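K.L.:
Have a look at this fold, sequence not included:
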């Protein structure tokens, strides 16, 4: 069971290519880093891997089949700004149950306190909101997680807690992780290999 991109390219209408001919295979349990300057298409490539954007060229497959268009997606993505990924009109318990019902063990591992569940998004900090976004992405059917600058805006303690939780879960489930970041130290600590979008 693998996530594979073959000859993937993307550009906006009438614009130059952001990238072309990108090949990537991620195996279960593998952690792959994607780095490079801003504006080179790292986030867009992550969105293509997650099925949130369609490539102009090439294709992405999961387990040798096209990415599913219905049901819970096996490739989930967590973005840098959690407030943009959640519905501000929902309380946190509803946001958390949007995809599935996480168990208390996962919530505890991510440091999510029970009292936060009845709060509105604006009542929580960015780090607290990001914990919910990560929990929501780690459903039982998630096989690959794309972390796009997932902890860049957070303090060091929160970063460490979230990455500890994610890597623990990934080990247990043999879940692959794609880490999109500018942080070289983070990639050195987490990644088995790194793809440079600058080349």
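P.N.:
Sure thing, it's come through. Given the structure is predicted, the values throughout are model-derived calculations rather than measurements. Numbering: from 1, shown residues only.

K.L.:
C-alpha from now on. contacts and neighbour counts both.
P.N.:
Will do.

K.L.:
Please, which helix or strand holds residue 171?
P.N.:
Per DSSP states H and E, residue 171 falls inside helix 156-173.

K.L.:
Please read the previous query as pertaining to residue 179.
P.N.:
strand 176-180.

K.L.:
go on, residue 33?
P.N.:
Residue-wise, residue 33 maps onto strand 31-35 under DSSP H and E.

K.L.:
Tell me which other helices or strands that strand touches.
P.N.:
strand 176-180, strand 193-196 (3 or more C-alpha pairs under 8 Å, 6 or more residues apart in numbering; DSSP states H and E).

K.L.:
Quick one: closest of these to residue 148.
P.N.:
Shortest distance between residue 148 and the helices and strands packed on strand 31-35, using C-alpha to C-alpha, is found for strand 176-180: 4.6 Å.

K.L.:
in the very next helix or strand once past that closest one, what's buried?
P.N.:
With elements assigned by DSSP H and E, the helix or strand that comes after strand 176-180 is helix 184-190. Neighbour-count burial for helix 184-190 flags 187, 190 (criterion: 16 or more other C-alpha atoms under 10 Å).

K.L.:
And for helix 184-190, what's in contact with it?
P.N.:
For helix 184-190, the external contacting residues (C-alpha atoms under 8 Å, 6 or more residues apart in numbering) are 31, 33, 179, 181, 194.

K.L.:
Export these as a markdown table, with columns for neighbour count and distance to residue 20.
P.N.:
Shown next, in a markdown table, are the contacts of helix 184-190 (neighbours: other C-alpha atoms under 10 Å; distance: C-alpha to C-alpha, whole Å):
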| residue | neighbour count | distance to residue 20 |
| --- | --- | --- |
| 31 | 23 | 23 |
| 33 | 23 | 18 |
| 179 | 25 | 20 |
| 181 | 22 | 20 |
| 194 | 17 | 18 |
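
K.L.:
I'd like these as TSV, with distance to residue 164 appended.
P.N.:
Output for the contacts of helix 184-190, formatted as TSV (distance: C-alpha to C-alpha, whole Å):
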residue	distance to residue 164
31	14
33	17
179	14
181	17
194	20
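
K.L.:
Below is an additional structure, to be compared with the one above:
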């Protein structure tokens, strides 16, 4: 007859193997998601660039230098070339009236929903540690900083406000829209 400890060890081993398999699958999916988001972002940028090029009124400068964004020979560039910016993992559009929350990725929607619930209940802004607790995440620095980065990005795009350093709430117009049109 097998011992109780032996049976427990056997079940623990089975559970650990399942966790390892699921972690490998999650890592694979995260990598695949990162590639897909990067590709999506490149298409968004391409569409934006084509829109700029095809916009009326861009016919003022003609020639190869204009098409390459280079100054004409012998002419100094009036503005310095911007440094290559880091590519964001997801695109957060600038908030405008009528823009639905569904324009954001699920992680950003979760942040908006948590803050919307707080707003509806008449409670104040949330810190990133409090958001981590709301989402069932461990309040470890990596998770909290990831939330802070997302909240700061939403703030920069007009979705959130930061009434006090490190505390985030829905922007007034976003709060009035409750999830978009």
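P.N.:
Done, it's in. Values in this document were obtained by computation on a predicted structure and should not be read as measured data.

K.L.:
Can you give me the TM-score here?
P.N.:
Overlay of the two chains. TM-score (TM-score structural alignment, normalised by the length of the second structure): 0.25; 73 aligned residues with a C-alpha RMSD of 5.2 Å.

K.L.:
now the helix holding residue 171 of the first structure and strand 31-35, what's the angle there?
P.N.:
140 degrees (axes from the mean of the first three to the mean of the last three C-alpha atoms, to 10 degrees).

K.L.:
on that earlier part again, tell me which other helices or strands the strand holding residue 179 of the first structure touches.
P.N.:
Checked by 3+ C-alpha pairs under 8 Å, 6+ apart, strand 176-180 of the first structure has strand 31-35, helix 42-49, strand 144-148 packed alongside it.

K.L.:
ok, which pair from the contacts of helix 184-190 of the first structure is furthest apart?
P.N.:
Among the contacts of helix 184-190 of the first structure, 31 and 181 lie farthest apart (C-alpha to C-alpha), at 12.7 Å.

K.L.:
roughly how far apart are residue 106 of the first structure and residue 135 of the first structure?
P.N.:
Residue 106 of the first structure is 7 Å from residue 135 of the first structure, where distance means C-alpha to C-alpha, to the nearest Å.

K.L.:
Between the two, which is the more surrounded one?
P.N.:
A side-by-side neighbour count of residue 106 of the first structure and residue 135, using other C-alpha atoms under 10 Å, places residue 135 first with 25 against 16.

K.L.:
re earlier: with respect to residue 92 of the first structure, which of the contacts of helix 184-190 of the first structure is nearest?
P.N.:
residue 179 (25.7 Å).

K.L.:
helices or strands up against the host helix or strand of residue 19 of the second structure?
P.N.:
For residue 19 of the second structure, the enclosing helix or strand under DSSP H and E is helix 4-54. Contact analysis of helix 4-54 of the second structure by 3+ C-alpha pairs under 8 Å, 6+ apart lists no helix or strand as a packing neighbour.

K.L.:
Please, where are all the strands along the second structure?
P.N.:
All strands of the second structure, identified by DSSP state E, fall at 126-127, 160-164, 167-170.

K.L.:
Most tightly packed of those?
P.N.:
strand 167-170 (a mean of 24; mean count of other C-alpha atoms under 10 Å).

K.L.:
ok, and what's touching that strand?
P.N.:
Against strand 167-170 of the second structure from outside (C-alpha under 8 Å, 6+ apart): 112, 115-116, 119, 124-128, 151, 159-163.

K.L.:
Compute the distance between residue 95 of the first structure and residue 162 of the first structure, please.
P.N.:
From residue 95 of the first structure to residue 162 of the first structure the distance is 18 Å (C-alpha to C-alpha).

K.L.:
Check the separation of the first and last residues in stretch 48-57 of the first structure.
P.N.:
11 Å.

K.L.:
Please identify which helix or strand holds residue 106 of the first structure.
P.N.:
Going by DSSP H and E, residue 106 of the first structure is in helix 104-109.

K.L.:
next structured bit after that helix?
P.N.:
helix 126-137.

K.L.:
Hmm, residue 134 of the first structure is touching residue 78, no?
P.N.:
Yes. Look at residue 134 of the first structure against residue 78 with C-alpha atoms under 8 Å: they come within range, at 6.4 Å.

K.L.:
More neighbours: these two, which one.
P.N.:
When residue 134 of the first structure is set against residue 78 and neighbours are counted by other C-alpha under 10 Å, the residue ahead is residue 134, at 25 against 22.

K.L.:
which parts of the helix holding residue 171 of the first structure are buried?
P.N.:
Buried residues in helix 156-173 of the first structure (16+ other C-alpha under 10 Å): 158-159, 162-163, 165-167, 170.

K.L.:
any idea which of those residues is closest to residue 60 of the first structure?
P.N.:
residue 170 (21.5 Å).

K.L.:
now the closest one: how far from residue 135 of the first structure?
P.N.:
Distance from residue 170 of the first structure to residue 135 of the first structure, by C-alpha to C-alpha: 13 Å.

K.L.:
ok, now residue 184 of the first structure?
P.N.:
25 Å.

K.L.:
what's the answer for residue 33 of the first structure, then?
P.N.:
21 Å.

K.L.:
do the same with residue 17 of the first structure
P.N.:
Taking C-alpha to C-alpha, one finds residue 17 of the first structure at 34 Å from residue 135 of the first structure.
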